[in-house]
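S.K.: Fold the following and give me the result.
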Amino acid sequence: MSGDFDAIPVVDISDLRAADPMSRRAVASEMGRAAREVGFLYVRGHGVDEALFTDVLAAARAFFDQPLDVKMASYIGGSVNHSGYVPEGEEVFPGGAIDRKEAYDLNLDLPEGAGSAPMLGPNLWPEDSAFRAAASAYYAAVAELARRLFRGFALALDLPEDHFEAHRQAPPSQLRMIHYPFDPAAEDREGIGAHTDYEFFTILRGTAPGLEVLNGRGAWIDAPPIPGCYVINIGDMLEAWTNGAFTATTHRVRKVAEERYSFPFFATCDYETVVEPDPRLVPAGQTPRYPRLVSGEHLFAQTARTFAYLKARQARGELVLAEGQSSFGRPAAVR
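M.R.: The predicted structure follows:
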């Protein structure tokens, strides 16, 4: 569980690109402290060009401003790699209410036939070349930031700096472009209910307050945007890989007081990566705290529990999920 924190630490990660290994380790130590004690941190000095975010935000605004029938032409249910438009009501956590949001989901854009797993393949794109160009450029920049953060987290765990790179040849990391509409007369509903993220970690940029993080006392702590910073939070798979040394902290998006856009990038490893506690992080004589799972199978199984089109495919017998892919982060009741 996360600790007794009242604020989320800010870490300057500029020196993750330093030639001096001691400088890189110093930054990694700060990252590791936040990952252990809070499960969240802000990072500055990340190297992502601000113009790329400006462009992807403009592309998102233009897309979501269109009529619903135009957006539904890119409905995620018509994709081969779980990409496309997600209308309000499509995504519901088990036992939860309908989230007050719409989204456009994008994955690593692979050529036709390049991958046979459910999350791999060509993205479903709208007929808007500016949208595709802006989203592709932003995805590439944040994916590079994810690579550096993986190296930093490896150092924070006293593992080789390139520890995760063998597992990241074509990872199905997902970029979500999320729109939280504001209607003061609408029902009082959360933007996203309480949950932890499935992947290794999330890189988030948002345009307005709304994100809240649950501390060890059960209090919700605000995580508003900080100019020039990204929010990073630990996901289920990295918590499991570290045998619980890093914490996947529960968070939510409260009812927004203004229109809000959010761009989470869910950084993960290759589909076939085996996720289980690293033996070096399990104390001698103790049993690992987490079961052995396959990264992509677990990710897709959890995704299929929340998306209406995937649940419909299961009900028709068109989709059979791998067995044993239960949530190993927070219990399903609070996801």
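S.K.: Please make it C-alpha for all contacts and neighbour counts, starting now.
M.R.: Noted.
S.K.: gap between the two ends of stretch 163-176?
M.R.: 27 Å (C-alpha to C-alpha, to the nearest Å).
S.K.: got a list of contacts for it?
M.R.: By C-alpha atoms under 8 Å, 6 or more residues apart in numbering, the residues outside stretch 163-176 that reach it are 103-108, 119-120, 139, 147, 150-151, 154, 262-271, 273, 296.
S.K.: Check which residues of it are buried.
M.R.: Buried residues in stretch 163-176, counted by 16 or more other C-alpha atoms under 10 Å: 164, 167-168, 171-176.
S.K.: Same list, these, but as a markdown table with secondary structure please.
M.R.: Converted to a markdown table, the buried residues of stretch 163-176 look like this (DSSP: H, G, I helix; E, B strand; the rest coil):
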| residue | secondary structure |
| --- | --- |
| Phe164 | coil |
| His167 | helix |
| Arg168 | coil |
| Pro171 | coil |
| Pro172 | coil |
| Ser173 | coil |
| Gln174 | strand |
| Leu175 | strand |
| Arg176 | strand |
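S.K.: I'd like the structure of this one too, to check against the first:
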Amino acid sequence: MGESGVPTIDLQEFPGQYEKLRRACEEWGCFRLVNHNISLALMADMKRVVRSLLDLPFDVKKRNLDVISGSGYMAPSQVNPLYEALGLYDMGSSQAVETFCSQLDASSYQREVIEMYAKAIHGVAKDVARKLAESLGLSGDFFESWVCQFRINKYNFTPETIGSSGVQIHTDSGFLTILQDDKNVGGLEVMNPSGVYVAVDPVPGTLLINLGDIAKAWSNGRFRNVQHRVQCKEATIRISIASFLLASDEEVEAPPELVDSEHPRLYVPFTYEDYRKLRLTTKLQAGEALELKRIKS
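M.R.: Predicted coordinates:
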């Protein structure tokens, strides 16, 4: 464990890590992933490509159009004035990757790096999701058709913004998030099991996994949807790469194996798109919207 206490999961140590993985998901809702087989060279190349894309002129970045709301270019806003991002809705689709690269006039080298990284991260997302199901005693591929979204983030921190929030407190709406954080600049904080925000300092070469609202609903409340935020710690540019395993077009509901007399079904079935719109319209971004899907006893 790091000094914040966030658990570390070693992908090369399975099946010996299942119990530790389940506890991490139940107690923390996040963990640090090591030995994930994405090379340090590819992670470094991707960080350079991401930085160059986020430095493009505004007129180019705004060509990155939404597929669903929030999946394209996000300019600094009144709510998050220090933050901007570019997005790719379905990184598992070669056509979607091609469209993303074309929108931003990516060079052949940039395209090659993005394609390699998208394929590698998509594989990690599906592998980790399967292991989460297996940690609950489930078998079968529940996540084969689930979309994996990609977002590259830039925080424009200045001397005047030190101590302020780069991104407000929130949970992620999807199933799980894979974060390649900025190895040089901290600022990410997660709520620990005691309800206290703790800093999650970057660890080069690792990935951070956060569980979102869909994971809590799908696991019938067993997994925790971790609240987190980004704080401005120093006057510099902070770059991070986030990949979100969302859900399929079908309704999300807990598998029958996770429902019994001791664990009655907690949430009504709902689609990810329905839930995403609910979070937007209610402006409930820190997991509270999920309570609106809870079955009333």
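S.K.: Any chance you could compute the TM-score here?
M.R.: Once superposed, the chains reach a TM-score of 0.83 (TM-score structural alignment, normalised by the length of the second structure), with 281 aligned residues with a C-alpha RMSD of 3.0 Å.
S.K.: What's Gln179 of the first structure aligned with over in the second structure?
M.R.: No Gln there; residue 179 of the first structure is His. Matched by TM-score structural alignment, His179 of the first structure corresponds to Lys154 in the second structure.
S.K.: Flag every buried residue along stretch 259-279 of the second structure.
M.R.: In stretch 259-279 of the second structure, counting by 16+ other C-alpha under 10 Å, buried: 265-267, 269-270, 272, 275-276, 278-279.
S.K.: Just the terminal-to-terminal distance for it.
M.R.: Termini of stretch 259-279 of the second structure sit 26 Å apart (C-alpha to C-alpha).
S.K.: same question, stretch 195-209 of the second structure
M.R.: 19 Å.
S.K.: For it, give the aligned segment of the first structure as residue numbers.
M.R.: Stretch 195-209 of the second structure corresponds to residues 218-232 in the first structure, going by TM-score structural alignment.
S.K.: which one is Leu214 of the first structure nearest to, not counting chain neighbours?
M.R.: Using C-alpha to C-alpha, 6 or more residues apart in numbering and skipping the chain neighbours, the partner closest in space to Leu214 of the first structure is Trp220 (4.6 Å).
S.K.: what helix or strand does Tyr138 of the first structure sit in?
M.R.: helix 129-156 (DSSP states H and E).
S.K.: For the stretch 51-200 of the second structure, which segments are assigned as helices?
M.R.: 58-61, 94-103, 108-135 (DSSP state H, counting those that start in this stretch).
S.K.: Tabulate those helices (JSON lines), appending distance to His170 of the second structure and mean neighbour count.
M.R.: Output for these, formatted as JSON lines (distance: least, C-alpha to C-alpha, whole Å; neighbours: other C-alpha atoms under 10 Å):
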{"stretch": "helix 58-61", "distance to His170 of the second structure": "25", "mean neighbour count": "14"}
{"stretch": "helix 94-103", "distance to His170 of the second structure": "26", "mean neighbour count": "16"}
{"stretch": "helix 108-135", "distance to His170 of the second structure": "21", "mean neighbour count": "18"}
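S.K.: With Asn37 of the second structure as the reference, name the closest of these.
M.R.: helix 108-135 (8.4 Å; C-alpha to C-alpha).
S.K.: And Val43 of the first structure? What does it align with in the second structure?
M.R.: Aligned counterpart of Val43 of the first structure in the second structure: Leu33 (TM-score structural alignment).
S.K.: Thought Asn210 was touching that match, still the case?
M.R.: No: using C-alpha atoms under 8 Å, Leu33 of the second structure is not in contact with Asn210; the gap is 10.6 Å.
S.K.: So for these two, which residue has more residues nearby?
M.R.: Asn210 (27 against 19; other C-alpha atoms under 10 Å).
S.K.: Can I take it that the more buried one is in a strand?
M.R.: Yes: judged by three-state DSSP, Asn210 of the second structure forms part of a strand.
S.K.: if I pick the nearest residue to it once chain neighbours are set aside, what's in contact with it?
M.R.: In space, and not counting its chain neighbours, Asn210 of the second structure is closest to Cys30: 4.4 Å by C-alpha to C-alpha, 6+ apart. By C-alpha under 8 Å, 6+ apart, the contact set of Cys30 of the second structure is 6-7, 24, 208-211, 226.
S.K.: Of these, which ones are shared with the first structure?
M.R.: When you map the contacts of Cys30 of the second structure onto the first structure and apply both residues aligned by TM-score structural alignment, their matches' C-alpha atoms under 8 Å, the shared contacts are 6-7, 24, 208-211, 226.
S.K.: wait, which of the residues you listed is closest to Leu54 of the second structure?
M.R.: Leu208 (21.7 Å).
S.K.: What separation do you get for that closest one and Val60 of the second structure?
M.R.: Leu208 of the second structure is 30 Å from Val60 of the second structure, by C-alpha to C-alpha.
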